[in-house]
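Participant: Predicted structure and sequence below. I'll ask about it afterward.
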Amino acid sequence: MQNTEWLLCPTCGGKTRDRIREDTVLINYPLYCPKCKHEHLVEAKNLKVTVIKEPDTKVQSR
């Protein structure tokens, strides 16, 4: 049987509604936490989850 783990929220540390297995690969996955109501963009590979930080948008000058 494959080893599985719950995806944890990076903000509050609570369990989300998603689980991943050892062979799961996520790219640009929108992870939503029902406890703190935040959404994060994450990547996962080999049960290692990393949060993707999106660059701030720059204001265009005229």
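Facilitator: Good, I have the coordinates. Everything quoted here is computed from the prediction, not taken from an experiment.
Participant: Going by C-alpha atoms from here, please, whenever you check contacts or count neighbours.
Facilitator: Noted.
Participant: quick one, what contacts the one residue sitting closest to the centre of the chain?
Facilitator: Note on the chain: the residue nearest the mean C-alpha position is residue 42, at 3.2 Å, using C-alpha atoms, centre = their mean. By C-alpha atoms under 8 Å, 6 or more residues apart in numbering, the contact list for residue 42 reads 26, 27, 28, 29, 30, 31, 49, 50, 51, 52.
Participant: do that again at 10 Å, thanks
Facilitator: The contact partners of residue 42, taken as C-alpha atoms under 10 Å, 6 or more residues apart in numbering, are 10, 26, 27, 28, 29, 30, 31, 49, 50, 51, 52, 53.
Participant: Next one for the comparison:
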Amino acid sequence: MEKTEWIRCPVCGNKTRLQIREDTELKNFPLYCPKCKQESLIEAKDLQVTVVKRPETKMSN
């Protein structure tokens, strides 16, 4: 049986709505967190998720 894990938000640490399996590979994947409403670019391989780019704060004029 394939092992699966929930992808956690790199900003707040909560579970997102996505799961990955051992054989899942993601590259430059835009991960959105419904809890903190932030988006991060991630990469995943062998159940290891790494952040490519963290979200920047938006400047208001």
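Facilitator: On my side now, so go ahead. For clarity, every value in this text was computed on a predicted model and none was experimentally measured.
Participant: TM-score, when you put one on top of the other?
Facilitator: After superposition, the two chains reach a TM-score (TM-score structural alignment, normalised by the length of the second structure) of 0.85; 54 aligned residues with a C-alpha RMSD of 1.1 Å.
Participant: that older thread, roughly how far does the residue nearest to the centre of the first structure sit from residue 1 of the first structure?
Facilitator: As judged by C-alpha to C-alpha, to the nearest Å, residue 42 of the first structure and residue 1 of the first structure stand 25 Å apart.
Participant: returning to what we had before: what helix or strand is the residue nearest to the centre of the first structure on?
Facilitator: When elements are assigned from DSSP states H and E, residue 42 of the first structure belongs to strand 39-45.
Participant: Same question for the next helix or strand after that strand: list its buried residues.
Facilitator: Next helix or strand after strand 39-45 of the first structure toward the C-terminus (DSSP H and E): strand 48-51. By neighbour count on 16 or more other C-alpha atoms under 10 Å, the buried set for strand 48-51 of the first structure is residue 49.
Participant: I'd like to know which of the contacts of residue 42 of the first structure are buried.
Facilitator: The buried subset of the contacts of residue 42 of the first structure - by 16+ other C-alpha under 10 Å - is 10, 31, 49.
Participant: now residue 28 of the second structure: how far from residue 40 of the second structure?
Facilitator: Note on residue 28 of the second structure: its distance to residue 40 of the second structure, by C-alpha to C-alpha, is 9 Å.
Participant: hey, what's in contact with both of those two?
Facilitator: Counting by C-alpha under 10 Å, 6+ apart, the residues touching both residue 28 of the second structure and residue 40 are 51, 52, 53.
Participant: how about residue 49 of the first structure, what's its partner in the second structure?
Facilitator: Aligning on TM-score structural alignment places residue 49 of the first structure opposite residue 49 in the second structure.
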